[in-house]
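1. Below are the sequence and a predicted model; questions follow.
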Amino acid sequence: MSGQSPDSGPGFLYPFLDATEHDSATLLADLARSAREKAAESVTLRRTTLDDNAGLIAGAAAELGRRFDSGGRLFTFGNGGSSTDATTLATLFARPPAGDPHPAWSLTTDQAVLTALGNDVGFDLVFARQLIARARPGDIAVAMSTSGNSADLTVALREARQRGLYTIGFAGYDGGAFAHSPDVDTCFVVRSQSVHRIQEAQALLGYELWLAVQHHSRQEYAEGSEVR
């Protein structure tokens, strides 16, 4: 493609695609090696990310548990692939495979709302305006991003914080703007330069957060039963 740097094409991620070798066995071996290397890289990153964020997960889960117990609701949002991850996270809380459901919605799923807001007030406000209409003090806002810098997400987090929501940011690289923002109560950072690896690790972080909230809910129920 015109203007494409040597490091931006598919060959940068998958060198075997640019190979001049025509032997199918060699090409298949290169493909298998590439898959193994990426799988190993992903496993290592996910393990270190969970270790690095263990304390943050526990603290955030306790806060989410308290807010859910008091009638709080969860709102998630993101762009591109992160919008899909945000929807997956909201669905995990709202319709879990086991345990207690919690009220959770993704702000990325209604095409009519997104396109209307993008057209009428600007794309930077597509999530903030939804929070203005739906959120209340005691709720939770979760922004998912690989860069941590997207303007529509930072604007929404600022609006959420001003409205008394507990705010969580998922980011990659060095955390971007999320990592140092006063509008982000908790920031989970996946320290990688690969968008693919970042999103894989973020998916696991989201699952671990949900699992920790479920544990908190069971613990609170057990303690309440003992008091009675």
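-> Great, that's in hand. In this text the structure is predicted, and so the values were computed from the model without any measurement.

2. Could you use CA atoms for every contact and neighbour count after this?
-> OK.

3. What's the biggest strand in the protein, counting residues?
-> strand 166-172 (DSSP state E).

4. what about G59, which SS state?
-> Here G59 is recorded as helix under DSSP: H, G, I helix; E, B strand; the rest coil.

5. how close does it sit to E220?
-> Look at G59 and E220: by Cα to Cα, to the nearest Å, they are 15 Å apart.

6. next one: G148
-> 33 Å.

7. what does D52 give?
-> 26 Å.

8. Check D69 too.
-> Applying Cα to Cα to D69 and E220 gives a distance of 9 Å.

9. Could you pull out the strands in the chain for me?
-> Going by DSSP E, the chain shows strands at 74-78, 104-106, 140-144, 166-172, 186-190.

10. Run through who's touching the shortest one.
-> Counting contacts by Cα atoms under 8 Å, 6 or more residues apart in numbering, the residues outside strand 104-106 that touch it are 73-77, 86-87, 90-91, 93-94.

11. okay, now the one to match up with it:
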Amino acid sequence: MTTNTSILTALSNDYSFDIVFARQVEALAAGRDIVIGISTSGKSKSVIEGIKMAKRKGAFTIALSGGDGGELAREADIAFIVPSTNTPLIQSIHLMIGHLLCEIIDEQLSAKDEKEKA
């Protein structure tokens, strides 16, 4: 969620690394948001806790996972699971899915802009 090392370190030290994303989601997420959790194994506790918090906040949750999906896939509203244990393969497909989601969002926003101009 964050590239701010200070926030990541502070939350980890003051609370627990397991809830580092949950605390950020608690502060930032709302009912119409979409929160995406990404974990190669589906077992990353910090990502799972972030998804759980997002659901409590009313956000729609998406999981990107590998293997059998793990707990992350079970907690999310929808999950994209790469049925493999090959880490580079899983991460490459997650990257592709991320690009596709961005493309879909861009198309939807562009269509909305065109409608509003008409």
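-> In hand now; what should we look at? Computed from a predicted structure; not experimentally measured.

12. related to what we said a few turns ago, what angle do the longest strand of the first structure and strand 74-78 make?
-> Following axes from the mean of the first three to the mean of the last three Cα atoms, to 10 degrees, one obtains 30 degrees for the angle between strand 166-172 of the first structure and strand 74-78.

13. The second structure: matching residues for strand 166-172 of the first structure?
-> Aligned by TM-score structural alignment, strand 166-172 of the first structure falls on residues 60-66 of the second structure.

14. Also stretch 64-78 of the first structure?
-> When the second structure is aligned by TM-score structural alignment, stretch 64-78 of the first structure has no counterpart there.

15. Report the buried residues of that stretch.
-> 64-68, 72-78 (16 or more other Cα atoms under 10 Å).

16. Next: stretch 61-76 of the second structure.
-> For stretch 61-76 of the second structure, using 16+ other Cα under 10 Å, the buried residues are 61-73, 75-76.

17. what residue lies at the spatial centre of the first structure?
-> M144 (3.6 Å; Cα atoms, centre = their mean).

18. For the aligned partner of that one in the second structure, which residues are in contact?
-> Superposed on the second structure with TM-score structural alignment, M144 of the first structure falls opposite I38. Applying Cα under 8 Å, 6+ apart to I38 of the second structure gives the contacts 47, 63-65, 94.

19. Return the distance of I38 of the second structure relative to G67 of the second structure.
-> From I38 of the second structure to G67 of the second structure the distance is 13 Å (Cα to Cα).

20. Stretch 114-125 of the first structure corresponds to what range in the second structure?
-> With TM-score structural alignment as the criterion, stretch 114-125 of the first structure aligns to 8-19.

21. Would you map the helices across the first structure?
-> Ranges of helices within the first structure are 10-13, 24-69, 81-94, 111-120, 128-134, 151-162, 195-227, based on DSSP state H.

22. Dump these into a markdown table; add distance to W105 of the first structure as well.
-> Formatted as a markdown table, these follow (distance: least, Cα to Cα, whole Å):
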| stretch | distance to W105 of the first structure |
| --- | --- |
| helix 10-13 | 35 |
| helix 24-69 | 13 |
| helix 81-94 | 5 |
| helix 111-120 | 14 |
| helix 128-134 | 10 |
| helix 151-162 | 15 |
| helix 195-227 | 14 |
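
23. So G148 and E220 of the first structure - more neighbours on which side?
-> Neighbour count, other Cα atoms under 10 Å: between G148 of the first structure and E220, G148 has more, with 23 against 15.
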